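J.: generate coordinates for the sequence data below:
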Amino acid sequence: MELSAQYLREKLQWDLEAEHVEVEDTTSNHSVSSFRVLVVSSKFEGKPLLQRHWLVVNTCLVEELLHIHAFEQKTLTPEQWACEQQK
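T.: Here you go, the predicted model:
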C-alpha cells in the first residue's frame, strides 16, 4: 500500500470530521513511510490526549498504520487550535 500525505489528510478530515488537518511526509528514504500530522476536531472535546490519539490510530488509520514506520500526531480541539493561532 502506497500512502500519500494527501490521502491521509482526506481520510482524517472525513473520518474525524476535522476542521483542520496538516500532514507532513517526513519520509527520509523510500523504504519506510513516516508522517507527522496535526488534526483539529470537535470530536476531541472532553477527551484526554490518550483517547484522542486512540481515535486517530485505532479508529481512523488502523489499516494505514500497518504500512507506516513512524507516525507523530498532534490532536487539538477547535478552541485549543484558536488559542495556538493567536500566539
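
J.: drop to CA atoms for contacts and neighbour counts, all remaining ones
T.: Will do.

J.: who touches the helix or strand where Trp14 lies?
T.: Per DSSP states H and E: Trp14 is located in helix 5-16. Outside helix 5-16, the residues within contact range by Cα atoms under 8 Å, 6 or more residues apart in numbering are 18-25, 35, 39, 41, 43, 56, 60-61.

J.: please give me the structure for this one as well, since I'd like to look at both together:
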Amino acid sequence: MPMNAADIEKMILDSLPDAHVEIRDLAGDGDHYAAVVVSEAFRGKSRVQQHQMVYDALKGNMGGVLHALALQTSAPTTDA
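T.: A predicted model of the protein is given here:
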C-alpha cells in the first residue's frame, strides 16, 4: 500500500513542528516522491544529519511502504 503525500507531510511535521514541507509525487504512483523540508532544527547540522532527522520522522517507512524520496533539506534563510 503506497503512502500519500499528506501522510508523509504529517509524519515530518509531527517530528519537526516548525518545518515548512513541500511534497511532490514524481511518478503518480504514490511510491516516488520529492520533498523539500525547511526547519530551524536543521541549523548547524550536516546535510546527512538533516536527512537522518527526516528519515527518523518517517518511522521506518522509508525503503518499505515509501520506495523513493528525493530529499532537499535546509535551515531557514535569514533576511538581512
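
J.: TM-score of the superposed pair?
T.: With the length set by TM-score structural alignment, normalised by the length of structure 2, the two chains reach a TM-score of 0.82; 78 aligned residues with a Cα RMSD of 1.9 Å.

J.: coming back round to it: mean per-residue distance, the following helix or strand past the helix holding Trp14 of structure 1 versus structure 2.
T.: Following helix 5-16 of structure 1 in sequence order, the next helix or strand is strand 20-25 (DSSP H and E). Using mean Cα distance after the TM-score superposition for structure 1, strand 20-25 of structure 1 ends up 0.6 Å from its aligned counterpart in structure 2, as a mean over the superposed pairs.

J.: which strands or helices does strand 20-25 of structure 1 pack on?
T.: Under the contact definition 3 or more Cα pairs under 8 Å, 6 or more residues apart in numbering; DSSP states H and E, strand 20-25 of structure 1 sits against helix 5-16, strand 34-40.

J.: and among these, the most buried is which?
T.: strand 34-40 (a mean of 20; mean count of other Cα atoms under 10 Å).

J.: pull up the aligned stretch in structure 2 for the very next helix or strand once past it.
T.: As assigned by DSSP H and E, the chain's next helix or strand after strand 34-40 of structure 1 is helix 49-54. Alignment of helix 49-54 of structure 1 against structure 2: residues 47-52, by TM-score structural alignment.

J.: can you lay out the helices and strands packed on strand 20-25 of structure 1 as TSV showing distance to His69 of structure 1?
T.: Formatted as TSV, those follow (distance: least, Cα to Cα, whole Å):
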stretch	distance to His69 of structure 1
helix 5-16	14
strand 34-40	6
